[in-house]
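Q: Provided below for reference: sequence and predicted model.
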Amino acid sequence: MWKTILRRILIMIPELIILSVIVFIISKQLPGDPFTGSISPKTSPEQLHHLMKLNGLYDPWYQQYWNWVVHLFHGDLGTSYEYQEPVSALIASRVVNTFWLALLTMIMTYAIGLPLGLYAGRHEGKLQDTLVRIYSYMTMSVPFFVVLVLGCWIFGYGLNIFPTTGSVSPTANGFFPVLFSRLYHMILPATLGALFATSGITQYLRSGVIDAKNSNYVKTAKAKGVSTKNIYKHHILRNALLPIAAFAGYSITGLLGGSLFTEQIFSYPGMGLLFLNAVNFRDYTVMTALVLLYGFLSLLGTLLSDIALSVIDPRIRVK
């Protein structure tokens, strides 16, 4: 399997190169520039022209791309036009916030979704199953940004239980105060994101459990006198988790990419908010680096999903 993983990683290289070229061309076609209005409203056209020329923005796109690649191989992703700091340092400062929010959201998503799906599938057609399905349909039918806005308004402004902006309180000093403050800021957005994300996991696992418990090998195990607990643990759950494992890699890398809605509504300084600001301010260097990172995460998600499938079901091999 290690040879296959290495081969898949090598295949990512030309895919990322093609992606970087496409992103570079599209970003240069966006109207506007990174300097107009960002320095001073009184900046003269001559000064803007000088800045554009100084930064090579008048060069042909292929020349700009080549210069970007040369700097990339030297470990330089460029300097942000908006924040005036190295792109690598800017992303590194935001990826920490996104990672912790993504980790908490993912833990809560699976902690809620897996028991609900298993519970609904085990009680198919009963009241318990109906209640879980109603919950799933409600979370699927309501737009995500509506859930975020309502949660922010009710628990943030109405009840004033959780903070609605930032990632750490300015008054927090020391390791443990900063840790608790960071966790406190993440609870509300992570909970809302988890509640929204559990619907897919719940429905997939419920369907998997229903299919598995009606299969011949489960009926055979029951006929042999195997306990219900062992049947669900060793036969039903393993096979029902296959659809969940198929999307696990995408879920992990998708969360690491940051949520535009969550980070925008809660003013959470993560990767999603950074990308949105980069598009708004035509920060080409940040845009290109982030899209390339997102592309890598998507390809990595595919590989992780395949590996997870092969771990759960040894009959499946990564090819």
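A: Structure received.
Q: CA atoms for contacts and neighbours, from now on please.
A: Fine.
Q: What about D306, how many residues nearby?
A: When neighbours are counted by other Cα atoms under 10 Å, D306 registers 21.
Q: list the helices and strands whichever helix in the chain runs longest packs on?
A: In the chain, assigned by DSSP state H, the helix with the most residues is helix 175-213. Secondary-structure packing of helix 175-213 (3 or more Cα pairs under 8 Å, 6 or more residues apart in numbering; DSSP states H and E): helix 87-122, helix 127-141, helix 144-151, helix 237-240, helix 242-256.
Q: For S259, grab the count of nearby residues.
A: Residues near S259, counting by other Cα under 10 Å, number 19.
Q: next one: I134
A: 11.
Q: swap in L237?
A: Neighbour count of L237, defined by other Cα under 10 Å: 18.
Q: Tell me if I'm right that it and S207 touch.
A: No. Using Cα atoms under 8 Å, L237 is not in contact with S207; the gap is 11.4 Å.
Q: before we move on, the earlier item: nearest to M12 among the helices and strands packed on helix 175-213 would be which one?
A: The stretch from the helices and strands packed on helix 175-213 with the least distance to M12 (Cα to Cα) is helix 242-256; that distance is 15.3 Å.
Q: What helices and strands are in contact with whichever helix or strand comes after that closest one?
A: Going down the chain from helix 242-256, the next helix or strand is helix 260-265, by DSSP states H and E. Helix 260-265 sits against helix 144-151, helix 271-280, with contacts defined as 3+ Cα pairs under 8 Å, 6+ apart.
Q: what do you get if the cut-off is 10 Å, keeping everything else the same?
A: helix 144-151, helix 175-213, helix 271-280 (3 or more Cα pairs under 10 Å, 6 or more residues apart in numbering; DSSP states H and E).
Q: how about the second one: buried residues?
A: If you call a residue buried by 16 or more other Cα atoms under 10 Å, then helix 175-213 has these buried ones: 178, 181-210, 212-213.
Q: Taking helix 87-122 as reference, get the angle to that helix.
A: 40 degrees (axes from the mean of the first three to the mean of the last three Cα atoms, to 10 degrees).
Q: quick revisit: next SSE after the longest helix of the chain?
A: Downstream of helix 175-213 (by DSSP H and E), the next one is helix 216-223.
Q: Give me the helices and strands touching that following helix, please.
A: Secondary elements touching helix 216-223 (3+ Cα pairs under 10 Å, 6+ apart): helix 175-213, helix 228-231.
Q: can you redo the ones you listed as CSV with distance to G151?
A: Below are the helices and strands packed on helix 216-223 laid out as CSV (distance: least, Cα to Cα, whole Å):
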stretch, distance to G151
helix 175-213, 7
helix 228-231, 38
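Q: Out of those, which gets nearest to G301?
A: Nearest of those (Cα to Cα): helix 175-213, 16.7 Å.
Q: Between helix 216-223 and the closest one, find me the angle.
A: 90 degrees.
Q: Take this one as well and set it beside the first:
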Amino acid sequence: MIQFRVFNAKGKEVKTIDPISVFPYLSQKLSGQNPFGELKEGYRVKAAFNLGKSIRLEKNQYVTDVIANKMAVSMEIGLISLAISLILGVFFGVIQARFKDRLPDHIGTGYTVVVNAVPRLVIYTIIMIAGATFFSLPMRYDATAANPGLTKVLPIICLSIGSTAGYMLWTRRYMVDELNKDYIRLAKLKGLSDRKVMFRHVLKNAFVPLAQYLPYSILLTVGGSLLVEKFFAVPGMGPELTMAISRYDLPLVQGIVLLYATMGILGVFLGDLLMTLIDPRIKLTGKGDVR
């Protein structure tokens, strides 16, 4: 759908024309007709992409406006939790690889196993009760509270837990693989310290596979988390799609699905592009085994 807005000679919006489909608009233009009727002298029309109006869930609101409002909330919480989980996950993954088969590695492995084995709702409930009992943190998200930042703490922690375990697991795996390669043995024989070997060589090469999914993870924060946002009553993108489907709000469903599809395609492309920037040996196009 295309929405048209009419502006006067001073640049002030004077009228908004209801969205019309692209093909009827183009057919009228090609046939020499004016889709807007007669406009006063000096008036001009600007076109804007539009997905129509919500018919049930957010009645009479434009789908683009609904998505923009929900997206802002999900991105704020999602990006903070992603930054926390990336920093902690990579850091503890390096510690696990550095002390492989020792106490720090066993503790990190136990954490990863517990997070992946225990149902998320159980973990979220424990975190919510512990946060409210011992730290007096609010149990529900509330943007109108006296201190709204405190209401975001528990959702951010819950969002970070699973991602942190994932980054720890994969960082350890890739770093252990790199530590067994010949160039690492050669670097150690040349007298390089363990710290230089770990951070200058091992971590740099081990981070390449992780970098492929980093842009996708960042874009995925726009979509929000269904379970966490529903659990803590966060008015984000997470529950919006399921609620729109249950209410048969077709324009809103189409808009959200289109957004998810676009983010998925863009995330994969940006991930491949980031890998080429980190590792010059990787090419987007080429012959043979080159990617």
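A: Okay, I see it. Source: prediction; values computed, not measured.
Q: do you know which of the helices and strands packed on helix 260-265 of the first structure lies nearest V69 of the first structure?
A: helix 271-280 (19.7 Å).
Q: That closest one vs the second structure, mean deviation?
A: Mean deviation of helix 271-280 of the first structure relative to the second structure after superposition (mean Cα distance after the TM-score superposition for the first structure): 1.6 Å.
Q: For the helix or strand just after that helix, buried residues please.
A: For helix 271-280 of the first structure, the following helix or strand on the C-terminal side (DSSP H and E) is helix 284-312. For helix 284-312 of the first structure, the neighbour count (16+ other Cα under 10 Å) marks 284-292, 294-310 as buried.
Q: T79 of the first structure reaches I91, doesn't it?
A: No. If you go by Cα atoms under 10 Å, T79 of the first structure and I91 don't touch, sitting 11.2 Å apart.
Q: which residues do these two both contact?
A: Counting by Cα atoms under 10 Å, 6 or more residues apart in numbering, the common neighbours of T79 of the first structure and I91 are V286.
Q: gap between the equivalent of G110 of the second structure over in the first structure and I22 of the first structure?
A: Matched to the first structure by TM-score structural alignment, G110 of the second structure sits across from I134. Per Cα to Cα, to the nearest Å, I134 of the first structure is found 43 Å from I22 of the first structure.
Q: Likewise for K222 of the first structure?
A: 56 Å.
Q: Confirm that N160 of the first structure sits in a strand.
A: No. Assessed with DSSP: H, G, I helix; E, B strand; the rest coil, N160 of the first structure is coil; it does not lie in a strand.
Q: Hmm, W153 and it touching each other?
A: Yes. In this structure N160 of the first structure lies within contact range of W153 using Cα under 10 Å: 8.9 Å.
Q: quick one on the thing from earlier: which one, of the helices and strands packed on helix 175-213 of the first structure, ends up nearest to N277 of the first structure?
A: helix 87-122 (12.5 Å).
Q: mean per-residue distance, the closest one to the second structure?
A: Helix 87-122 of the first structure sits 0.8 Å off on average (mean Cα distance after the TM-score superposition for the first structure).
Q: Show me which strand runs longest in the second structure.
A: The longest strand of the second structure (DSSP state E) is strand 13-20.
Q: How about the following helix or strand past that one, which residues are buried there?
A: Remark: after strand 13-20 of the second structure, the chain's next helix or strand is helix 22-30, criterion DSSP H and E. Buried residues in helix 22-30 of the second structure, defined by neighbour count with 16+ other Cα under 10 Å: Y25.
Q: same for helix 22-30 of the second structure, what does it pack against?
A: Using 3+ Cα pairs under 10 Å, 6+ apart, the elements in contact with helix 22-30 of the second structure are strand 2-7.
Q: Which residues does the strand it packs on contact?
A: 12-22, 25, 36, 39, 42-52.
Q: about what we covered before: please produce JSON lines containing the helices and strands packed on helix 175-213 of the first structure, extended by distance to I5 of the first structure.
A: Listed next are those as JSON lines, based on distance: least, Cα to Cα, whole Å:
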{"stretch": "helix 87-122", "distance to I5 of the first structure": "24"}
{"stretch": "helix 127-141", "distance to I5 of the first structure": "35"}
{"stretch": "helix 144-151", "distance to I5 of the first structure": "35"}
{"stretch": "helix 237-240", "distance to I5 of the first structure": "24"}
{"stretch": "helix 242-256", "distance to I5 of the first structure": "14"}
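Q: Just give me the match in the first structure for V153 of the second structure.
A: Checking TM-score structural alignment: V153 of the second structure goes with I187.
Q: Its match reaches G151, doesn't it?
A: No. Counting by Cα under 10 Å, I187 of the first structure does not reach G151; the two are 11.4 Å apart.
Q: what do these two both touch?
A: Both I187 of the first structure and G151 are in contact with F162, where contact means Cα under 10 Å, 6+ apart.
Q: before we move on, the earlier item: which one of the helices and strands packed on helix 175-213 of the first structure lies nearest to L6 of the first structure?
A: Across those, closest to L6 of the first structure is helix 242-256 (Cα to Cα), at 17.2 Å.
Q: can you tell me what part of the second structure that closest one aligns to?
A: Against the second structure, helix 242-256 of the first structure falls on residues 208-222 (TM-score structural alignment).
Q: Give me the mean distance between the matching stretch and the first structure.
A: Looks like 1.8 Å for stretch 208-222 of the second structure (mean Cα distance after the TM-score superposition for the first structure).
Q: Just the buried positions in that stretch, please.
A: 208, 210-222.
Q: Could you single out the nearest of those residues to V228 of the second structure?
A: Taking these together and measuring to V228 of the second structure by Cα to Cα, the closest member is T221, at 12.2 Å.
Q: The closest one contacts A83, doesn't it?
A: No. Shown here, T221 of the second structure and A83 do not form a contact pair, counting by Cα under 10 Å, at 11.1 Å.
Q: Grab the nearest non-local neighbour of S20 of the first structure.
A: Excluding its sequence neighbours, the residue lying closest to S20 of the first structure (Cα to Cα, 6 or more residues apart in numbering) is L292, at 6.1 Å.
Q: Could you check which residue of the second structure pairs with that neighbour?
A: By TM-score structural alignment, L292 of the first structure lines up with L258.
Q: In contact with its match, which residues?
A: Listed by Cα under 10 Å, 6+ apart, the contact set of L258 of the second structure reads 51, 252, 264.
Q: Return the residues in contact with the residue nearest to K59 of the second structure when sequence neighbours are not counted.
A: Distances taken as Cα to Cα, 6+ apart place K53 nearest to K59 of the second structure, at 7.3 Å, with adjacent residues excluded. Neighbour list for K53 of the second structure: 18-19, 59-66, 249-252 [criterion: Cα under 10 Å, 6+ apart].
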